[in-house]
Structures are given as C-alpha cells and as structure tokens.
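J.: got a predicted model here, sequence first, then my questions.
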Amino acid sequence: MTIQSEGRVGPWATAREARDLLGVSERTLTRWRKASLLKPGEHWRRKFPCGNSPVLYHLQHCEQTMNEASARSAHLLEPDIQAISPAG
C-alpha cells in the first residue's frame, strides 16, 4: 500500500489525514502512541513544541510499522494449541 494525498506536502499528516489514509481511527493512533508502538520523532511529532499542540504522523513510517506488526507469524499471535488441548 502506498499512501498519497492530494494537497499534502511532505511526509507528515494530521491525525485526521492519517486516520483516513492509514485506515485506522484517531483513537487507535493515540493508543499506539501510548503503547510506544509509534515512537516520538520517528512516527509522530507535535506541530508546535508545546504539550497541547496537534500531533502529526509520518505516514510512511506508520505504514511500515503497521505492516511489520501484521506480518508476525501466526504462531506468535495464536495461543499454543498443545497447551490448551486436553491430554489424551
């Protein structure tokens, strides 16, 4: 998936633009930031250097992290079937 948006210049996008282009909610982006899945300076930054400034997202870096997270092996994501199967 390659992200492109008409009228946007540069790799940084507002939360609303990122939501639409990445296909996830703004709340999900916030949860990923708080869980450190998205790292400050690499995946997101503040528009201005103050705590209540809007957040901007680096679309390519966010997309890459999303792809890496979804490409994990099924055995890492699913519970161990042998551990939950009754002994027989």
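T.: That came through, no problem.
J.: only C-alpha atoms from now on, for both contacts and neighbour counts.
T.: Fine.
J.: which residue ranges form the helices in the protein?
T.: 15-22, 26-34, 59-70, 74-77, 81-84 (DSSP state H).
J.: helix 15-22 and the second one, what's the angle between them?
T.: Between helix 26-34 and helix 15-22, the angle formed by their directions is 100 degrees, by axes from the mean of the first three to the mean of the last three C-alpha atoms, to 10 degrees.
J.: adding another structure so you can compare the two:
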Amino acid sequence: MKLEGFPLTATNINVLDASAPTLPAFLDVPQTASYLGVHTALVYREIRAGRLQAVKIGAKVLRISREALEQYIKTQTTAYLQEQEGRAS
C-alpha cells in the first residue's frame, strides 16, 4: 500500500498522524466511516465483530471515541504490515 508514492512501513506509519485532521472526542458512525473512507456498513460490522470499540448511548445512538478509532487504525495497520511481511518471506 502506498500513500501518494510514500511506502507504508512500520518505521514511517507515524507520519500519518502528523497530517491527520484533529478529531473530536467522539464520532458518530457516519463521521467514522467518512474519516476511514469506507461505507457505514463496514463500521457497523467492525463494531459488531468487536474490532472497533463503540459506546452505546440510549437505545440507538453509537459513538466511537477518538482513542478507540486510533487504536483500531493502529491494530489494522499492524495486521496488514505483518501480513505483507509474511508474504514477502
């Protein structure tokens, strides 16, 4: 995976944090999906699978904390990089 010609490796993954916009403390599902560049259905699926932590407020409102989203991104990126390293071996 490349980001504008910049190879994504374990040593330069933190570069993404510097260019990322400041997130609010909590995001709703559409905001999370927009930030990740995915459909809302994927966000709901990741929450149901337990890979993305969410807080349920009331009967229907879900919120994802900034920390939970950052952890999800780090976990998914680490898994992707390990998978790529495994294929290269």
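T.: Sure, I can see it. Remember, it's a predicted structure, so these values are computed and weren't measured experimentally.
J.: send over the TM-score of the superposed chains.
T.: The TM-score (TM-score structural alignment, normalised by the length of the first structure) is 0.58; 68 aligned residues with a C-alpha RMSD of 2.5 Å.
J.: circling back: would JSON lines of the helices of the first structure with mean neighbour count and distance to W44 of the first structure be doable?
T.: Formatted as JSON lines, these follow (neighbours: other C-alpha atoms under 10 Å; distance: least, C-alpha to C-alpha, whole Å):
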{"stretch": "helix 15-22", "mean neighbour count": "17", "distance to W44 of the first structure": "10"}
{"stretch": "helix 26-34", "mean neighbour count": "14", "distance to W44 of the first structure": "8"}
{"stretch": "helix 59-70", "mean neighbour count": "15", "distance to W44 of the first structure": "8"}
{"stretch": "helix 74-77", "mean neighbour count": "9", "distance to W44 of the first structure": "26"}
{"stretch": "helix 81-84", "mean neighbour count": "8", "distance to W44 of the first structure": "38"}
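J.: can I get the ones you listed in JSON lines with distance to C50 of the first structure?
T.: Putting these into JSON lines (distance: least, C-alpha to C-alpha, whole Å) gives the following:
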{"stretch": "helix 15-22", "distance to C50 of the first structure": "17"}
{"stretch": "helix 26-34", "distance to C50 of the first structure": "17"}
{"stretch": "helix 59-70", "distance to C50 of the first structure": "22"}
{"stretch": "helix 74-77", "distance to C50 of the first structure": "38"}
{"stretch": "helix 81-84", "distance to C50 of the first structure": "48"}
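J.: so for T2 of the first structure, which of those helices sits nearest?
T.: helix 59-70 (8.1 Å; C-alpha to C-alpha).
J.: got a list of contacts for the closest one?
T.: Under the criterion C-alpha atoms under 8 Å, 6 or more residues apart in numbering, residues 3, 11-13, 18, 22, 37-38, 42-43 lie in contact with helix 59-70 of the first structure.
J.: could you identify the buried members of those residues?
T.: 12-13, 18, 22, 38, 43 (16 or more other C-alpha atoms under 10 Å).
J.: what does V61 of the second structure align to in the first structure?
T.: Residue correspondence to the first structure (TM-score structural alignment): V61 of the second structure is matched to P54.
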